[in-house]
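S.K.: how would this look folded up:
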Amino acid sequence: MKKIVLFPLNNDTELLIKNRSSEASYQIAAVTGFVEDKYRLEELQRESKIYCDVDFEKCINMADAIVFADNTMRHDYNGFRERVLKAIEKKKEIYINFALFKKLDISISKANIHFLQDETNLPQNDIKSLKEIETPVLTVLGLGENCDKFNIQIKTKYIIEKQGYKVLSIFSNPLGAFLDGEILPGFLYSKSLSFPEKIKMFNFWIYDLQEKYKPDIIVIGCPSGIAEFDEYEANFYGEIPLVISSAIKVDAGIVALYVNSEQDEKSAELLQNFCLRKYNTEVNNFIMSRQFFKVDHEWRKIQYYTVMDRKQFQHKSIEIPNFFISNIEDDVRIEKQIVQILDKFKNNFFVI
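M.R.: Below is the predicted model:
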């Protein structure tokens, strides 16, 4: 069994630790992070019984491979670069997102590097027309980065499987590869492909997965956000969710909200109408993350934070007629939401 080290410590790596399967083909030998993560690492070690330390070299000496998670907390990329170079020096296997690796400007042999999402591997298909995807599709959308979409998708997969259905879970987060999921193909992020080409290629890619896995339902996590929500955060103008919804028929969607994006009946209806018109996706379900954002005008960017106490935010939006809104930690309410969506899908399940 391959032993791996996770770097850095963030919400995503903690979710991977919490949801790892006992039947996984790997063992998490250690977790390491930045110096400022010292106390959080100590707490994680007490909870998980996994060795945790800020000493990167000490940790990687315990493992065969290092998994570099995406830089969701927006640390200095030099910290990633130094650690990737150290892993290469130690002749360790490296698992990393291609987009992250590109930012590190490392001109060295990549013989021991596995890209979790490689946008250079483009299918060579002469695609004439789109194929029909018969399996019901549920998408997990969000207002932007860092709004618990990965967590929502993990919960959704677990709840649907609990109902007895076979799930094909397609993650936008590369760490989903370690949770028995597929990862969105790198060509979606390519700057050399046109919008129509991406639509056709994604349609064929999904069709092939449908034929391979024969799932009862497909759950797709959409990266970034559904629209520009600030002058410093364009969310790529919702390009990839639009490619996905143009390539296949999406039967329902769940939208992840920031904790400071409180909804009332009017705003929820506007958001619902926006998803229907732009993405042809019916949305009645929202999940409030534990993340909130602040606009940093000095650095001209968005900063993301995790709320420790929900009492500092008002949540009248939880009770809006005709909409279902949950807090991310409310597993009971989220399960009711997913089961309600499944009830709508039942007539489409070919297995029933």
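S.K.: only C-alpha atoms from now on, for both contacts and neighbour counts.
M.R.: Noted.
S.K.: which residues in this structure form helices?
M.R.: With DSSP state H, the ranges of helices along the chain come out as 11-19, 38-48, 56-60, 77-89, 98-103, 149-162, 195-213, 239-247, 265-279, 331-345.
S.K.: so what's residue 272 up against?
M.R.: Neighbour list for residue 272: 282-284 [criterion: Cα atoms under 8 Å, 6 or more residues apart in numbering].
S.K.: would you turn the helices of the chain into JSON lines with distance to residue 67?
M.R.: JSON lines is the format used below for the helices of the chain (distance: least, Cα to Cα, whole Å):
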{"stretch": "helix 11-19", "distance to residue 67": "10"}
{"stretch": "helix 38-48", "distance to residue 67": "16"}
{"stretch": "helix 56-60", "distance to residue 67": "10"}
{"stretch": "helix 77-89", "distance to residue 67": "10"}
{"stretch": "helix 98-103", "distance to residue 67": "12"}
{"stretch": "helix 149-162", "distance to residue 67": "17"}
{"stretch": "helix 195-213", "distance to residue 67": "25"}
{"stretch": "helix 239-247", "distance to residue 67": "25"}
{"stretch": "helix 265-279", "distance to residue 67": "33"}
{"stretch": "helix 331-345", "distance to residue 67": "28"}
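S.K.: residue contacts, residue 117?
M.R.: 96-99, 174, 183-186.
S.K.: out of the residues you listed, which is nearest to residue 81?
M.R.: The closest of the contacts of residue 117 to residue 81 turns out to be residue 96 (Cα to Cα; 11.7 Å).
S.K.: may I ask which of the contacts of residue 117 has the most neighbours?
M.R.: residue 174 (26 neighbours; other Cα atoms under 10 Å).
S.K.: the structure of the following sequence is requested for comparison with the preceding one:
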Amino acid sequence: MYKLLVYPFTMEDSCITKYCNMLQDYELTSLVCLEGAYENGRAAGEFDGVETDLVITDDFNMEIDKCDVVLLLDKNFNELKDTYIKRINTAMAKNKIVMTNKMIYDFYLKEFSCNKNIRILDNIQEAGENFFTYDKRMSQPDIPVVTVMSMGENCNKFEAQLDLRKKFQDKGYKVLQFGTKDYCDLYGFIKIPSFLMSKDISIDKKIYMFNYYINKEVLKDDYDVIILGVAGGLLPVNRYVTNYFGEIPLVVSSALNIDINVLCLYHNNEIKVENLYECREFGKGRLGCFTDYYYMSDRQFRISYDHNIEYIILDRKYCINNIPIIEDETLKFCHVLDTDIKDSMLNSLVEELEENVALV
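M.R.: Predicted coordinates for the structure are as follows:
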């Protein structure tokens, strides 16, 4: 069991502490924020509602001796490259393993020689001829496909993926899962392939490549279900915040027949049943499947005067007191903070597949 330090920890990645019992082969021992950050000195449970003895600190040098592995996130990396280099060098000097994404990994290698203790967290596939056939035929997996999409970034999408993983595994199903965070591997599943985010590959090639890739992965074991976290938002917010015009959801839904889609929404205590039906019909036209499952976040966003998007994590008590009530026979709705209703919705999702598809 490896002891894990997370740096820099922010409220946005509180899922790491909330779901720390799902980490595979890792024990979460240290949460280190940026120097002087809001989180410094606060209990980790303040952000996720989980009882824990972990206290967030900005003292990296003190915490580094408690861990075996440093998970280096890319929050503020572009503004703090020198700080990141210092943190990596400190970990290297103490013979710690550093796990990070390709952007930080490549930048570090430009400055320093390769070190076996720094490891890349990414799913990089060679985009060669093997990823699509010349006649461009596609085939569909013979097991159900469940997707998790969202209206935009920072919408508790990864939490929904972890909740689904736990529910299916608790019921004894073998899950083939691809997620949206760099650190999916720590939870035992795979990050979505990086070619989906490439700017140098056309949409039609991405569709054929992704279809080939998923079918290839399905053959590696006797899986019962595929769970796909889909990066990016489903549609633009406005002409400045485009969510890449929903490209990745379009690629995934074009490459695969989706059996069930879960849509993550920003917190909105005024949302109505008719609003969700509008989403349902939009999903049918855009994705080729109805979206009957909705997972509401504890987050909202606002657009600044210079057209940048800013994400806000709402007060936990406020959210719990303002969860909208959606009562409908067709639509299934839960809030990330309402554990009972959430569990009921996830049970309904599994039961729907069990009734309509022969899960073995």
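S.K.: just to revisit the earlier point, highest neighbour count among the contacts of residue 272 of structure 1?
M.R.: residue 283 (23 neighbours).
S.K.: what lines up with it in structure 2?
M.R.: Aligned counterpart of residue 283 of structure 1 in structure 2: residue 291 (TM-score structural alignment).
S.K.: now for its match: which residues touch it?
M.R.: Contacts of residue 291 of structure 2 by Cα under 8 Å, 6+ apart are 260-263, 279-281, 283-284.
S.K.: now residue 23 of structure 2
M.R.: Residues counted as contacts of residue 23 of structure 2 (Cα under 8 Å, 6+ apart) are 186-188.
S.K.: how near is it to residue 188 of structure 2?
M.R.: For residue 23 of structure 2, the distance to residue 188 of structure 2 equals 7 Å [Cα to Cα, to the nearest Å].
S.K.: on that earlier part again, how do the contacts of residue 291 of structure 2 look in structure 1, which are kept?
M.R.: Here is what carries over to structure 1 from the contacts of residue 291 of structure 2, by both residues aligned by TM-score structural alignment, their matches' Cα atoms under 8 Å: 260-263, 280, 283-284.
S.K.: just the buried members of the residues you listed?
M.R.: Among these, those scoring as buried are 260-263, 280, 283 (criterion: 16 or more other Cα atoms under 10 Å).
S.K.: let me have the residues you listed in CSV, adding distance to residue 5 of structure 2 as columns.
M.R.: Shown next, in CSV, are those (distance: Cα to Cα, whole Å):
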residue, distance to residue 5 of structure 2
260, 35
261, 34
262, 31
263, 31
280, 41
283, 39
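S.K.: just give me the closest of the contacts of residue 272 of structure 1 to residue 300 of structure 1.
M.R.: Nearest to residue 300 of structure 1 among the contacts of residue 272 of structure 1, counting by Cα to Cα, is residue 283 at 31.7 Å.
S.K.: any idea how many residues pack against the aligned partner of residue 331 of structure 1 in structure 2?
M.R.: Alignment note (TM-score structural alignment): residue 331 of structure 1 maps to residue 339 of structure 2. Per other Cα under 10 Å, the neighbour tally for residue 339 of structure 2 reads 11.
S.K.: in structure 2, what stretch matches stretch 199-206 of structure 1?
M.R.: So in structure 2, the equivalent range for stretch 199-206 of structure 1 is 207-214, judged by TM-score structural alignment.
S.K.: go on, stretch 227-238 of structure 1?
M.R.: With TM-score structural alignment applied, stretch 227-238 of structure 1 matches the range 235-246 in structure 2.
S.K.: ok so, going back, of the contacts of residue 291 of structure 2, just say which sits nearest to residue 247 of structure 2.
M.R.: Among the contacts of residue 291 of structure 2, residue 283 lies closest to residue 247 of structure 2 (Cα to Cα), at 13.9 Å.
S.K.: would you mark the buried spots in stretch 27-43 of structure 1?
M.R.: 27-34, 37-38, 41.
S.K.: and what of stretch 283-300 of structure 2?
M.R.: Buried positions in stretch 283-300 of structure 2, judged by neighbour count with 16+ other Cα under 10 Å: 283, 286-300.
S.K.: same question for stretch 112-127 of structure 1.
M.R.: 113, 115-119.
S.K.: mean deviation of the match of stretch 199-206 of structure 1 from structure 1?
M.R.: Superposed on structure 1, stretch 207-214 of structure 2 shows a mean distance to its aligned partners of 1.4 Å (mean Cα distance after the TM-score superposition for structure 1).
S.K.: show me what residue 152 of structure 1 lines up with in structure 2.
M.R.: Taking TM-score structural alignment, residue 152 of structure 1 has residue 160 as its aligned residue in structure 2.
S.K.: so how far is residue 328 of structure 2 from its match?
M.R.: Using Cα to Cα, residue 160 of structure 2 is found at 21 Å from residue 328 of structure 2.
S.K.: out of the two, which sits in the more crowded spot?
M.R.: Remark: of residue 160 of structure 2 and residue 328, residue 160 carries more neighbours, 23 against 9, as counted by other Cα under 10 Å.
S.K.: surely that one meets residue 295?
M.R.: Yes: taking contacts as Cα atoms under 8 Å, residue 160 of structure 2 lies within contact range of residue 295: 7.3 Å.
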